[in-house]
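Q: This is a predicted model, with the sequence first.
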Amino acid sequence: MRRFCRQEIDGFCVLALFVLTTCLVFTGLAAGWRLNKSCRFLDSTAHFDGRVYKILLEEGYNYESGSGGTVAFFPLYPLLGRLVAGLTGLSAVMSLILVSYGCLLAAYAVFGRYLSVRKTEETQPELPRPELSQEDTRSSPRRWDVSSWQGYAFLSLALWPTTFFFRMAFTESLFLLLALLSLYAIERQWPLIFIAGIMGVASASRPVGVALVLPLALHVMRQRSSARQRVEALAYLLPIACSGLIVYMAYLDFKFDDALAFAKAHDSFRMRGQVPLKEKLLALLSWEPVWGVYDPSQPGYWARFDPPNPLLNWKFMNPIYFGVGVLSTGWGWWRRWLTEYELALAVPLLAIPYLTRGFEMCMHSQARYASVVFPTYIVMGHLLVRVPEWVRGVTLMILGGGLFVYSALFAAGYEIY
């Protein structure tokens, strides 16, 4: 491993890490599936939301006011699955899995490039690297090896336990790719309309795609010198950045006479009843959804759900993974490890699910939502490179073990969700 970590990261290393972690996940899936053979092995990758995406691919959307339906799930992922199915003739689940794995591999490649071009004010000394000429520096991104903080950031992304969702029939890997590509485009100074276009596509993949508007607005503020230029640019860029959401709302209005059907359908999924807005806001400000998971008197108390081991219980771990995202974002910004664009993305990616669903769902799925906040892995890389080598090794082994275990529990039908 140490010998491998001294090699310079290239496409082969990215592919090798992708294959190794994929084998780890599929080994866990196989182990879990053997415990509960209630479905075909491949279908064990499509529990929970995966079943809905399968229905969307095969049957399309349905919605009845007050009953939820499938409109809460955004269209880009099932559309890509339908495209793959139409081109290959494969089953719905296999097509969705191919989309997930294709997006994940592309996200790995973009993350590697992004780590090479991002600019921060960090003062951490870097490992020696070959000198580049001034021309080479302008024309190509910096190169780095796995033993640098960038390498450990990449390993953290590959092994973080909740990223097993990136390999299931879920939309996480697609959104991760688009979020990474958006910030990469900003760092490379792509035309603003191209950047906004990428974000517009992202807004058709998940509701939190609108979080990308904040980095875009910040970039426009940096690119345009006068207030008038900024207003004019944002006037046409922001609609483009939200175009996926706008088109989806237009479709819902045309088909179901309700442009906000996706939001109303989300509200039908809840673990506690409706309360006055003031009570909800006070609960959110006091972090009641977080500590309520550990209070036996609360409806979201973790011990009411299987499995009984807290480390394996998703309800127990949801607030912890969410907290890791919040603390790492704050710590990374304070230590100047994160760029202002990464902060502008991480904050709404964490805040939007917490403010809109944290109370109603008692932090349900917050660990999954936090898994796409990739600045967390950048902070993890900085932390890991600063600890003794044996600590790094043990940490990576624990992360890999969690990736395996969560995959097994998911396939076995536990509410790892």
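A: That came through, no problem. Numbering: from 1, shown residues only.

Q: going forward, measure contacts and count neighbours with C-alpha atoms only.
A: Will do.

Q: can you pull the buried residues of the helix or strand where Leu20 lies?
A: If you go by DSSP states H and E, Leu20 is part of helix 11-35. Along helix 11-35, the positions that meet the burial threshold by neighbour count (16 or more other C-alpha atoms under 10 Å) are 13-14, 17-18, 21-22, 24-33.

Q: Leu403: neighbour count?
A: In terms of burial, Leu403 registers 23 neighbours under the definition other C-alpha atoms under 10 Å.

Q: Look up the closest residue to it, ignoring the ones flanking it.
A: Using C-alpha to C-alpha, 6 or more residues apart in numbering and skipping residues adjacent in sequence, the residue nearest Leu403 is Pro161, 4.0 Å away.

Q: In addition, the following structure is provided for comparison:
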Amino acid sequence: MRHTPVRERSVDRAPARYPWSLVVALFVVVTAGLTSVVAAVDAVRPSAGGTGQTWIDGWFQFDSGWYAGIAQFGYSYTPGQQSAIAFFPVYPLLVRAVAAVVGDVQLAGQLVALLSGLAAVVLVGSWAWRRLPRRSALLTIAVALTYPYTLFLHGTMYADGLYLLLAVGAFVLVDRRWYLAAGVVGALAAASRPFGIAVAVGLVVRILELLAQETGRTGWRDLVASVRRVRFRHAGVLVSFAGLLAWMAYLGAEFGNPLAFVETESSPGWNQGVGPRTWFKVAYLGLVHHGRWSLVANLTLQALACLVVVLLVRRITRLFGWGYAAYTVVVIAIPILGTKDFMGAGRYALAAFPALAAGGDWLAERPRWVAVVTLTAMTAAMVVLTWYFANGVEVS
């Protein structure tokens, strides 16, 4: 299979000037809208947040407590029980540093998450702006702003925004041939989320693809053949594997088990063990069998998000190349295979940023009403999910 490098596409290309101020303004509008929903719910049903401000505390739910605890007290691990080591370290360490300045861990965590989410959306839009026709790029920005699970970029004390920013940043750097810088940023991404290793894999494949492009041939066999063209400077991207290795080294030294983060996922309450019951979604099928339809609807929406990403892989390969496709495959395979019932998969799919752009490009090829209906439906879903989230219902 071959694909035409995106830089050779010339039809309706986006203008050189990227409207970053418009993206920022739209992000602020979405944040304000979702925060008003959260504040209204928290005024009636107070959350566990401790600032006393409904528009801040309503975002403090579920994993937020784990991250706040890590930022304050560090990591702990009790075999067979839910433990803090399930949450990777870059985000809580950054929160701890910011908390030393602002004086409050929760405020610091939500500030880091919000600013990271804003920067991530701006960077995703910029990345697409340089690779896609104008209509496709604009719809990419729209998809990034309305994808239902982007609610986690607008104020929750979660690591998703920071990871997305680091992942996109690593690929932007490698495309500019800043190999070591890409490796360092990739290492931070790999130490941010359990599926962060996808960045390291994607960067390696991207290097081989860039080398193959120099010969004018970009089939997968050409990628394999380009291994002989690798030089020492290209090895900088291998630093990206150091993020996961450093985390495992810490767990081994501190708790005697470098894979403790995998084992704790199997603990009671999480029950995300590795094996056929998880792979074949026995828990999900059990919910269907017992007719728990509200939860089934929640989980099915997340499963559909994963399915859409999988269906877009071929388009991602054609538009952006093998490196971005490899990243997307790894980043979406981990939640598909690693969750017992798809819970969390909708949020994890957000990390597959090339799929956001491929989705925007797909919409650009359809009649305008398809884009309007799709974006409206996603916006409505995001508002509904935000309302449920603020009410203490786990939505992803």
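A: On my side now, so go ahead. These figures come from a predicted structure and were not determined experimentally.

Q: where does the TM-score land?
A: TM-score for the superposed pair, counting by TM-score structural alignment, normalised by the length of structure 2: 0.82. Supporting figures: 364 aligned residues with a C-alpha RMSD of 2.9 Å.

Q: how close does Phe170 of structure 1 sit to Ser100 of structure 1?
A: Phe170 of structure 1 is 7 Å from Ser100 of structure 1, where distance means C-alpha to C-alpha, to the nearest Å.

Q: Same check on Val372 of structure 1?
A: To Ser100 of structure 1, Val372 of structure 1 is 13 Å away according to C-alpha to C-alpha.

Q: Overlap in contacts, these two.
A: 172-173 (C-alpha atoms under 8 Å, 6 or more residues apart in numbering).

Q: helix/strand/coil for Phe73 of structure 1?
A: Taking DSSP: H, G, I helix; E, B strand; the rest coil as the rule, one finds Phe73 of structure 1 in the coil state.

Q: Counterpart of it over in structure 2?
A: Residue correspondence, TM-score structural alignment: Phe73 of structure 1 in this structure matches Phe87 in structure 2.

Q: likewise Pro348 of structure 1?
A: Counting by TM-score structural alignment, the partner of Pro348 of structure 1 is Val330.

Q: Help me confirm that its match comes into contact with Ala198.
A: Yes - contact criterion C-alpha atoms under 8 Å: Val330 of structure 2 and Ala198 qualify, at 5.3 Å.

Q: the more surrounded of these two?
A: Set side by side, Val330 of structure 2 and Ala198 give different neighbour counts by other C-alpha under 10 Å, the larger being at Ala198 (28 against 19).

Q: Tell me the counterpart of the more buried one in structure 1.
A: In structure 1, the residue equivalent to Ala198 of structure 2 is Ala211, according to TM-score structural alignment.

Q: which SS state does that match fall under?
A: Secondary structure, three-state DSSP: Ala211 of structure 1 is helix.

Q: Might one say that Val372 of structure 1 is in contact with Glu172?
A: Yes - under the criterion of C-alpha under 8 Å, Val372 of structure 1 is in contact with Glu172, at a separation of 6.7 Å.

Q: Tell me which of the two has more neighbours.
A: Between Val372 of structure 1 and Glu172, counted using other C-alpha under 10 Å, Val372 has the larger neighbour count: 27 against 24.

Q: mind checking the SS state of that one?
A: For Val372 of structure 1, the secondary structure call by three-state DSSP comes out as coil.

Q: Trace it over to structure 2, please.
A: Structural alignment places Val372 of structure 1 opposite Ala351 in structure 2 (criterion: TM-score structural alignment).

Q: which residues touch the nearest residue to that match once chain neighbours are set aside?
A: Leaving aside its chain neighbours, Ala351 of structure 2 sits nearest to Leu164 (5.7 Å; criterion: C-alpha to C-alpha, 6+ apart). The contact partners of Leu164 of structure 2, taken as C-alpha under 8 Å, 6+ apart, are 117, 120, 350-351, 353.

Q: For the longest helix anywhere in structure 2, what is the distance to the chain centroid?
A: Using DSSP state H to assign secondary structure, the helix with the most residues in structure 2 is helix 293-320. Computed by C-alpha atoms, centre = their mean, to the nearest Å, the chain-centroid distance of helix 293-320 of structure 2 equals 14 Å.

Q: do stretch 304-317 of structure 1 as well
A: For stretch 304-317 of structure 1 - counting by C-alpha atoms, centre = their mean - the centre lies 22 Å from the chain centre.

Q: these two touch, right, the match of Val372 of structure 1 and Ala333?
A: No - using C-alpha under 8 Å, Ala351 of structure 2 is not in contact with Ala333, being 11.7 Å away.

Q: quick one: buried residues of stretch 279-291 of structure 1?
A: Result for stretch 279-291 of structure 1 [16+ other C-alpha under 10 Å]: buried residues 280, 283-284, 288-290.

Q: distance of the counterpart of the residue nearest to Ala351 of structure 2 in structure 1 from Leu183 of structure 1?
A: Under the alignment (TM-score structural alignment), Leu164 of structure 2 pairs with Leu176 in structure 1. Separation of Leu176 of structure 1 from Leu183 of structure 1 (C-alpha to C-alpha): 11 Å.
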